[in-house]
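Asks: Just to be clear, the model below is a prediction. Sequence and coordinates:
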Amino acid sequence: MIPGFETIDDLRRLCERLPEFDRTAAAAVAARQATLTKPPGSLGRLEELAAWLAGWQRRHMPRLERVEVVVFAGNHGVTVHGVSPYPASVTAQMVANFAAGGAAINQLAAIADAELRVVPLHLDTPTADFIEAPAMDEPGFLAAVRIGADQIRPGTDLLCLGEMGIGNTTAAAAIAAALYGGDAGRWVGRGTGIDDDGLRRKQRAVKAALARHRAALGDPLQVARCLGGFELAALLGATLAARHARVPLLLDGFVCSAAVAPLAQLRAGALDHARLAHVSAEAAHRQLARALGLAPLLDLGMRLGEASGAALAVPLLRAAVACHAGMASFGEAGVSGQT
């Protein structure tokens, strides 16, 4: 859904030249909201969500007939430093669990009436250990971005994005620290449940990676390449392609937020087509959400990943659309409006 790109500079240009929100469609939603049988603004964020969907779908009446959940999976070389209590083999095992229908996201996607797709990226070949080298070389990074971009399908009404990858909260913390500053302790959390010794190892790994790639820290795309992962690069590509296709999307938790943060650094408003589905229990997610200007829809103490929070937020958007489309106006209901 986006033109070809051969270099990071090509990709940068695509990140800077973005289509905009359809304000006419959003204004039509606001005009209808003013006629419905309720006090003005009384449905709170549901009203804003209806207008947001309409503006990106370019429809006066938003709809959610085709909702998709895409989960990207990848492995990370930094796991050799003991940053996770789980071995890297768990990523492939969880991908198999997704395929068998046994994961939380399978149940939540079904409740959301959404199609689930899982996209594994090079599970047998993890990224380089980013303490020793860039996580990805430029061709590998661009290929992962393209894989993500190619997942965007015409006609999608709403996209939910998520990830799976042992070690990826370490990569996410490193990206956040590189883009927004502060020491490793500000951004590193317990991820899948590491103990105190594991937390210290994780902090040391992020600190070492930031020192190793100091020269790249001024360029958000180089930060994504040097400190990220295949699945994070795919998330960036999917988010960028969704913007070019004007597909609204829901981001999941900390890893998703970090993966798309380079886009926000490259261009103001780059994430206007995205909403943050939830704030996770990962320690740094609240501050990253604030840095990105994203207000979460849910706060349930979740930290699972795999698009679980994004899928769980879909019924909220369905409620927004149902109220907007189905409520009667004051005139239709014979109810007196404001005087």
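Replies: Arrived safely.
Asks: CA only for contacts and neighbour counts going forward, please
Replies: OK.
Asks: Leaving out the residues flanking it, which one is nearest to A176?
Replies: Spatial nearest neighbour of A176, chain neighbours left out: A258 (5.9 Å); criterion: CA to CA, 6 or more residues apart in numbering.
Asks: Same question for Y86.
Replies: Using CA to CA, 6+ apart, the closest residue to Y86 is I166 (6.9 Å).
Asks: Ok, V260 next?
Replies: That would be L236: by CA to CA, 6+ apart, it lies 5.1 Å from V260.
Asks: and if you look at D183?
Replies: Leaving aside its sequence neighbours, D183 sits nearest to A177 (CA to CA, 6+ apart; 6.8 Å).
Asks: Quick one: residues contacting the residue nearest to A176.
Replies: Counting by CA atoms under 8 Å, 6 or more residues apart in numbering, A258 touches A172, A173, I175, A176, L288.
Asks: The first one: what's it in contact with?
Replies: This points to A172. L227, G228, F254, V255, A258, A259.
Asks: now do 7 Å
Replies: With contact set as CA atoms under 7 Å, 6 or more residues apart in numbering, A172 has these partners: G228, V255, A258, A259.
Asks: That one: which element?
Replies: Here A172, judged by DSSP states H and E, is contained in helix 168-180.
Asks: buried residues in that helix?
Replies: When neighbours are counted by 16 or more other CA atoms under 10 Å, the buried residues of helix 168-180 are found to be N168, T169, T170, A171, A172, A173, A174, I175, A176, A177, A178, L179.
Asks: could those be laid out in a markdown table, adding distance to H273?
Replies: Below are these laid out as a markdown table (distance: CA to CA, whole Å):
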| residue | distance to H273 |
| --- | --- |
| N168 | 24 |
| T169 | 24 |
| T170 | 26 |
| A171 | 24 |
| A172 | 21 |
| A173 | 24 |
| A174 | 25 |
| I175 | 22 |
| A176 | 21 |
| A177 | 24 |
| A178 | 24 |
| L179 | 21 |
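Asks: Alongside the first one, take a look at this:
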Amino acid sequence: MDTTVDLDTFSSLVERPDESARRAGEERWQQLDKPRGGLGQLEELGSWLASVQGSSPVRPLTAAKVVLFAADHGIAAVGVSELPAQGGTARRVHAVLDGTAPVAVLARRYGAGLRVVDVGVDADPHEFPAEVSRFRVRRGSGRIDLADALTEAEAIKAFRAGMAVADEEADAGTDLVVLGDLGVGSTTVAAVLVGALCGTDAAAVTGRGSGIDDRTWMVKCAAVRDSLRRARPVLGDQLALLAAVGGADFAAITGFLLQSAARKLPVVLDGVVSAACALVAQRIAFRAPEWWRAGQSTGEPAQAKAYDRLTLTPVQGLAISMGEGVGALLALPLLQAAADTLAEPSDVPAMTVAERGPVEPPRLPTAAELLNRG
């Protein structure tokens, strides 16, 4: 893999979505037999899909993919999370891979593919299938309140890994990415990045993350404060920022977001981690946020500040803070509905009985049977 990256090229590579297709989509809404604005937010979502697809009528979403970037963070050792610093991320990765994690259950329910990319989990590299860990940059990361998360070379490697994943998904025909993350301590890192880029203090961006109590929140707030001091001197260099106070997953997600925008692959953001990476990516290519949608608001203050700066409005306010892309995935049925409604009827796939299996209604007892039981 190349050991350099030219961030300046993204400003020219990332184009705006097709505005003429958006207008055509809006006109198509008006042609439907319905009250003006009668489909509410579906209309705005459908027009956005028309613009990012460059097509009106819109094409139905038939190849959505959940992509999860996984990594551990050294700051977790301070005690900023209710999740165990050792082994917690690896267990969550296994749950996704064996199909028991909520995101795996919901991906099956909504017909989305699912991919995990291990870029920095603190586990033996052979613990996961080779396909999962082939982009592994390092095992865990540095404790960002005291030391850099990554070396410059590792940050570049992770960034380029994210670009490579975006290229693979675009080449495979993925038509929408639901972006998520897996990593203990990641909301602390996200708070530092958002606080640094928005110029706010630690208390304004530190949230409850994994459901921490007041005492743990104060520990987390102190960790964010100390990390912000290390972030501010490198604010002008995005890769240096990701190396100093980010992590392999944050660098990879930032590269993924930018390359996805360059390849015209739309992305639904999940929680505060993807929001923080989107904020870094915006500094590199200001048009890139037009290719993204905010899937949901988690209640994390750092996410709200990031979305305000990005001018992104969450599709839903679900307050799902567990990560894994779960909140963003719950926006997929709405996007599918918007696409189907704005598409040519003949293009919308219909699920057949053979595909879903026969539905046997439950047999309810008759009134006579209920009386006889008495």
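Replies: Happy to help now that I have it. This structure is a prediction, so every number in the text was calculated from the model and none was measured.
Asks: After superposing, what score do the chains get?
Replies: Scored against TM-score structural alignment, normalised by the length of the first structure, the superposed chains reach a TM-score of 0.90; 324 aligned residues with a CA RMSD of 1.9 Å.
Asks: so what's the residue nearest to Y86 of the first structure up against?
Replies: N75, H76, S84, Y86, A88, T91.
Asks: Return the closest of these with respect to D157 of the first structure.
Replies: Nearest to D157 of the first structure among those: T91, at 29.0 Å, using CA to CA.
Asks: Would you agree that closest one is in contact with G165?
Replies: Yes. Using CA atoms under 7 Å, T91 of the first structure is in contact with G165, at 5.5 Å.
Asks: out of these two, which sits in the busier spot?
Replies: G165 (29 against 20; other CA atoms under 10 Å).
Asks: Tell me the counterpart of that one in the second structure.
Replies: Counting by TM-score structural alignment, G165 of the first structure lines up with G183 in the second structure.
Asks: What lines up with A104 of the first structure in the second structure?
Replies: Using TM-score structural alignment, A104 of the first structure lines up with P102 in the second structure.
Asks: quick one: that match from V93 of the second structure, how far?
Replies: From P102 of the second structure across to V93 of the second structure, the span is 12 Å (CA to CA, to the nearest Å).
Asks: Pick out whichever of the two has more residues nearby.
Replies: Set P102 of the second structure next to V93 and count neighbours by other CA under 10 Å: V93 wins out with 25 against 14.
Asks: tell me the SS of that one?
Replies: Three-state call for V93 of the second structure (DSSP: H, G, I helix; E, B strand; the rest coil): helix.
Asks: how far away is the residue nearest to G211 of the second structure when sequence neighbours are not counted from R215 of the second structure?
Replies: Once flanking residues are discounted, G211 of the second structure sits nearest to E82: 6.8 Å by CA to CA, 6+ apart. Noted for E82 of the second structure: a distance of 12 Å to R215 of the second structure, by CA to CA.
Asks: Between those two, which has more neighbouring residues?
Replies: Remark: of E82 of the second structure and R215, E82 carries more neighbours, 16 against 10, as counted by other CA under 10 Å.
Asks: so which helix or strand takes in the aligned partner of the more buried one in the first structure?
Replies: In the first structure, the residue equivalent to E82 of the second structure is P85, according to TM-score structural alignment. Of the helices and strands defined by DSSP H and E, none includes P85 of the first structure.
Asks: do the same with D197 of the first structure
Replies: helix 196-212.
Asks: report the angle between the axes of the helix or strand that that helix is followed by and helix 196-212?
Replies: Toward the C-terminus, helix 196-212 of the first structure is succeeded by helix 220-227 as the next helix or strand (DSSP H and E). Orientation check (axes from the mean of the first three to the mean of the last three CA atoms, to 10 degrees): helix 220-227 of the first structure against helix 196-212 gives 130 degrees.
Asks: For helix 220-227 of the first structure, name the packing helices and strands.
Replies: Secondary-structure packing of helix 220-227 of the first structure (3 or more CA pairs under 7 Å, 6 or more residues apart in numbering; DSSP states H and E): helix 168-180, helix 254-266.
Asks: possible to save these as CSV with distance to R146 of the first structure?
Replies: Shown next, in CSV, are those (distance: least, CA to CA, whole Å):
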stretch, distance to R146 of the first structure
helix 168-180, 19
helix 254-266, 14
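Asks: how about those helices, which one is nearest E138 of the first structure?
Replies: Proximity to E138 of the first structure (CA to CA) singles out helix 254-266 among those, at 15.8 Å.
Asks: what does that closest one correspond to over in the second structure?
Replies: The alignment of helix 254-266 of the first structure onto the second structure (TM-score structural alignment) spans residues 272-284.
Asks: And stretch 306-317 of the first structure, by the same measure?
Replies: The alignment of stretch 306-317 of the first structure onto the second structure (TM-score structural alignment) covers residues 324-335.
Asks: Straight-line length of that stretch, end to end?
Replies: One end of stretch 324-335 of the second structure sits 19 Å from the other (CA to CA).
Asks: And stretch 226-245 of the second structure, by the same measure?
Replies: From start residue to end residue, stretch 226-245 of the second structure stretches across 11 Å - CA to CA.
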